[in-house]
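K.L.:
Here is the input, now give the coordinates:
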Amino acid sequence: MRPTLQPLTLDVAIVMAERNSPRIKQSQALVQQYEAGIQTARAYSNPSLEIYEGHQYARPISTPAVPGLLQHYAGYQPIEIPSERRARLHGAQQLAASARFAEQGTALAVTARVSHAFYDALRRREEIQQARENLVLVEDLRRRVEVEVNVGEKGRLELTRAEAELARAHFDVRSAELEYATAIAALRVAIAAPPDALLDPEGALEARIDLPPAGQLRADVLRTHPAVAQSQAEIDAAKSSLERERAARIPQPTVFAEFENQPDLRYWRAGVTVPLPLFDRRRGQIEAAKAAVTRADAGLDQSRLELLGALERAAEQYQLADQQVAALESGSLHAAQSAVEAAKAAYRFGERGIVEVLDAQRVLQSVRGDLVDAQFARQSALVDLEELGALPPKARP
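P.N.:
Prediction:
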């Protein structure tokens, strides 16, 4: 049984991607990993227990010891430095927060990728429709020329030109179908659909909208994009690591208690051991932590620069594509359509040859292709703006 076409809307495609995307699963696993790190940071050090047992022998001396069983028991418990523990726990919490923001950024990127692939498939399908419409027109024109050649009204050269244009129209259809197959394959990968799924995207390119002022767009991006919050969480985690290294300079004491049973006596004692920071005062670790803070600060600045640069490119692309769409719809498209009709009329009355008609038809086909490309470029820029957080998803006027 052959698989049937599966109608696919953009919303359904995004849901499928969120459910099946390996990238999202990776980011979710990373969140779980860092949340487990919080539990690790919250745990206390385990105590140690020592048990010795042996036998005591008497030596041949004037005052020998009493022979018999010898037993020794001891327990040790490291005492954590409160400031080091707080810094360790706070750092783990910030790393988990960073992972959660990274997960949000991954979800945005996956959604944008699905949207790009979905609209590209719609674009390629529109190109197929235009190529087939052009093929129908060229076939009709070729039939008319053949009739006129057969009755002697036109020369054989006119039919040759029409057949050459017909071959080109067939090639354009096959090329458009190949581009559509490539776009569907990319969409299947984007939503992680099964290889045998036959996808049938349903939708249309969205109408234009008026963008908010540039200052508002920049403020919205810097306020809402997860990359900024992720970088800030990484800064906090790096600062916590620095505080932890500084706190680690404080010697960590270990309390102990022991009991020993000898054949002729018993005793117990308790005490504390404290390491002396004479040779290693953690200067290297502290300097490394300071460098990590500096690097995290630079990462935040870099994230902001990249976001603002991407915003500027997307907004500029949207404006230019929108202007191109308006120009094509209001001028070039109507002019090309009128030129085709005029060329056909002139050809019927014998005032023009087949070459003029074919040239006019090619110009119309080119203008229609340019219009589809401009509409897709505008839609692509809109998707980028939504990914950046400059616009809410599916923004409308």
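K.L.:
hey, let's count contacts and neighbours off CA atoms from now on
P.N.:
Fine.
K.L.:
check which helix or strand covers the most centrally placed residue in the chain.
P.N.:
Centroid-nearest residue in the chain, with Cα atoms, centre = their mean: A109, separated by 3.0 Å. A109 belongs to helix 82-150 when assigned by DSSP states H and E.
K.L.:
Give me the helices and strands touching that helix, please.
P.N.:
helix 10-20, helix 22-42, helix 156-191, strand 198-201, helix 226-247, helix 354-388 (3 or more Cα pairs under 8 Å, 6 or more residues apart in numbering; DSSP states H and E).
K.L.:
tell me the most buried of these?
P.N.:
Comparing the helices and strands packed on helix 82-150 by mean neighbour count (mean count of other Cα atoms under 10 Å), helix 226-247 ranks first with a mean of 23.
K.L.:
Let's see this one next, to set against the first:
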Amino acid sequence: MHRLWVPLAALTTLTTAVFPLQVHSQVSTDSKEAAQAGHLPERSADTPVPALTLAQAMALALQHSPELRAAQQDVQASEGAVIQAGARPNPELQTLMEDTRAQTRTTTVQLAQPIELGGKRAARVSAAQLAQTQVGIEWQARRAQVRADVTEAFFASAIAQERVRLAQASSELAARASLAVSKRVQAGKVSPVEETRAKVAQASVDVELLQARSEWRVAQQRLGSLMGQSASDLAPINWAPLVESTVALNPAFMNQQAGRLADAPALRQARLEVDRRRALTDLEEARRIPDITVTLGTKRSEELGRNQAVIGLALPLPLWDRNQGNVLQAMRLQDKAEADLAAMQIRVDNQWTQLTERYQAAHAEVQTLQQDVLPGAQSAWQAAVTGFELGKFSFLETLDAQRTLFQARAQYLRALAEMHRTAADIDRLLGTEASEAPPASSEKAHQ
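P.N.:
Down below sits the predicted model:
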């Protein structure tokens, strides 16, 4: 029994080093090859590589995001739209020749300048400026979307990474215990059935390890694509600072954030759309007033041998086309924008309620797992190891206790990820930076 306990005790030391909810910040120089093979990079003290934090991933994603670059181009394009909206009509140079004979030829040269009336130019500029503001808010909304996507991908990768580590530890334990059971069978101390059961359990654990590695590669690929990097170049995930920043949303902070709902990007966009539609309605109303064209020029009569001044004024008569159709369309679209604003207000309020409830539920689950579930699962695992050492528990019972601990830690990771994903969704809804933490005391993670 003592010989069997030696490898098991060594493995227990290994798993207790893997189990704490923290990520070491050193990887080996062959991390690329290990990542491509689906294995986590080996740690080495010779070549320290900083672990990847959520803040670093977010900064890289904001820097390399093609969506943000496209949105920035929209912002710059809207500047051109404002400039063009303020442009005045160009003058028109006209020339007219009467008679082709030199002796009786009359040549007229004149300059025609259209003059806009009714405030058309001011209405165009107002509508273009409102559209430019909308594009700026859309850019901010895309930044919030990128932050939310990175948060989700970061935690998906963190969960997959820790699942691989736990599956590796479980596989090593299963292999060592299976070997120990085989030796006990050879010594005639246990039935060969125990050896078969141990090998079946080991195969099941190996399958779980293969699945975990596959999910980890997929998660790394998604996170790397958001950051503009290859999945094989990513450092291990460091989410320990986020464990220590699990905070509850206190009522004061909730009221403060609720007051910011009026400035949510979606509501600002909807209000600006109402203003823009109103400006476009004003523009169509102004277009009902005809513009005049003033003409100045000179006329040279070869037959009379003198120049004559030409002065003209053109005024369209709005008899048939009074722009009534465009005015009606603009008014109805303005009504639609106002209805959309009311609907968006309801939608934002509902999203706020759902997100805050979801965050509080996830936070409560994290606290329960930290304070009750994880310590109990850890205690049960240690008791199972001790009982296995004394011959009171079988290998399968010990493995079952280990799996319970693994499942508890995986559940903790999922709850922690859900909490931070929800915080990112709140950030996206309010258009604020996710780093704006609520003023509440932090609660340390279970060690």
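K.L.:
one step back: so which of the helices and strands packed on helix 82-150 of the first structure comes closest to R113 of the first structure?
P.N.:
Set against R113 of the first structure and scored by Cα to Cα, these come closest in helix 156-191, at 6.5 Å.
K.L.:
For that closest one, enumerate the helices and strands it packs against.
P.N.:
helix 10-20, helix 82-150, helix 354-388.
K.L.:
ok, 7 Å please
P.N.:
helix 10-20, helix 82-150 (3 or more Cα pairs under 7 Å, 6 or more residues apart in numbering; DSSP states H and E).
K.L.:
Next, the angle helix 354-388 makes with the longest one.
P.N.:
Helix 82-150 of the first structure runs at 170 degrees relative to helix 354-388, counting by axes from the mean of the first three to the mean of the last three Cα atoms, to 10 degrees.
K.L.:
quick one: helix 82-150 of the first structure to helix 156-191, angle?
P.N.:
Using the same axes, to 10 degrees: helix 82-150 of the first structure against helix 156-191 is 160 degrees.
K.L.:
The strand or helix carrying A321 of the first structure vs helix 354-388, what angle?
P.N.:
Assigned by DSSP H and E, A321 of the first structure falls within helix 283-327. Counting by the same axes, to 10 degrees, helix 283-327 of the first structure lies at 140 degrees to helix 354-388.
K.L.:
corresponding residue for the residue nearest to the centre of the first structure in the second structure?
P.N.:
Matched to the second structure by TM-score structural alignment, A109 of the first structure sits across from Q145.
K.L.:
from what I can see its match touches I426, true?
P.N.:
No - in this structure, Q145 of the second structure is not within contact of I426 by Cα atoms under 7 Å, at 10.7 Å.
K.L.:
For the helices and strands packed on helix 82-150 of the first structure, please prepare TSV with the additional fields distance to N261 of the first structure.
P.N.:
Output for these, formatted as TSV (distance: least, Cα to Cα, whole Å):
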stretch	distance to N261 of the first structure
helix 10-20	65
helix 22-42	38
helix 156-191	71
strand 198-201	81
helix 226-247	40
helix 354-388	72
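K.L.:
Can you tell me which of the ones you listed is nearest to E126 of the first structure?
P.N.:
Nearest to E126 of the first structure, of these and by Cα to Cα, is helix 354-388 at 7.7 Å.
K.L.:
what number of residues lie near A96 of the first structure?
P.N.:
25 (other Cα atoms under 10 Å).
K.L.:
In the second structure, what sits opposite it in the alignment?
P.N.:
Using TM-score structural alignment, the equivalent of A96 of the first structure in the second structure is Q132.
K.L.:
Ok, A190 of the first structure next?
P.N.:
Aligned partner of A190 of the first structure by TM-score structural alignment: L226.
K.L.:
Now for its match: which residues touch it?
P.N.:
Taking Cα atoms under 7 Å, 6 or more residues apart in numbering as the criterion, L226 of the second structure is in contact with A61, S65, V150.
K.L.:
Give the closest residue to the residue nearest to the centre of the first structure in space, chain neighbours not counted.
P.N.:
Closest residue to A109 of the first structure apart from its sequence neighbours, by Cα to Cα, 6 or more residues apart in numbering: E387 at 6.7 Å.
K.L.:
separation between the equivalent of the one you found over in the second structure and R143 of the second structure?
P.N.:
Counting by TM-score structural alignment, E387 of the first structure corresponds to R428 in the second structure. Going from R428 of the second structure to R143 of the second structure by Cα to Cα, to the nearest Å gives 8 Å.
K.L.:
And for S182 of the second structure?
P.N.:
S182 of the second structure sits 58 Å away from R143 of the second structure, going by Cα to Cα.
K.L.:
what do you get for V294 of the second structure?
P.N.:
Counting by Cα to Cα - V294 of the second structure and R143 of the second structure are separated by 50 Å.
K.L.:
Of these two, which one has the most company?
P.N.:
Neighbours were counted for V294 of the second structure and for R143 using other Cα under 10 Å; R143 has more, 22 against 16.
K.L.:
Who are the contact partners of the residue nearest to V125 of the second structure when sequence neighbours are not counted?
P.N.:
For V125 of the second structure, ignoring the flanking residues on the chain, the nearest one in space by Cα to Cα, 6+ apart is A85 at 5.1 Å. A85 of the second structure is in contact with R121, R124, V125, A128, counting by Cα under 7 Å, 6+ apart.
K.L.:
which one of the residues you listed is nearest Y412 of the second structure?
P.N.:
A128 (50.1 Å).
K.L.:
count of residues packed around that closest one?
P.N.:
Count around A128 of the second structure with other Cα under 10 Å applied: 24.
K.L.:
Assumed D280 of the first structure was part of a helix.
P.N.:
No - counting by DSSP: H, G, I helix; E, B strand; the rest coil, D280 of the first structure is not part of a helix but coil.
K.L.:
Which of the contacts of L226 of the second structure are retained in the first structure?
P.N.:
Shared with the first structure under both residues aligned by TM-score structural alignment, their matches' Cα atoms under 7 Å, the contacts from these are A61, V150.
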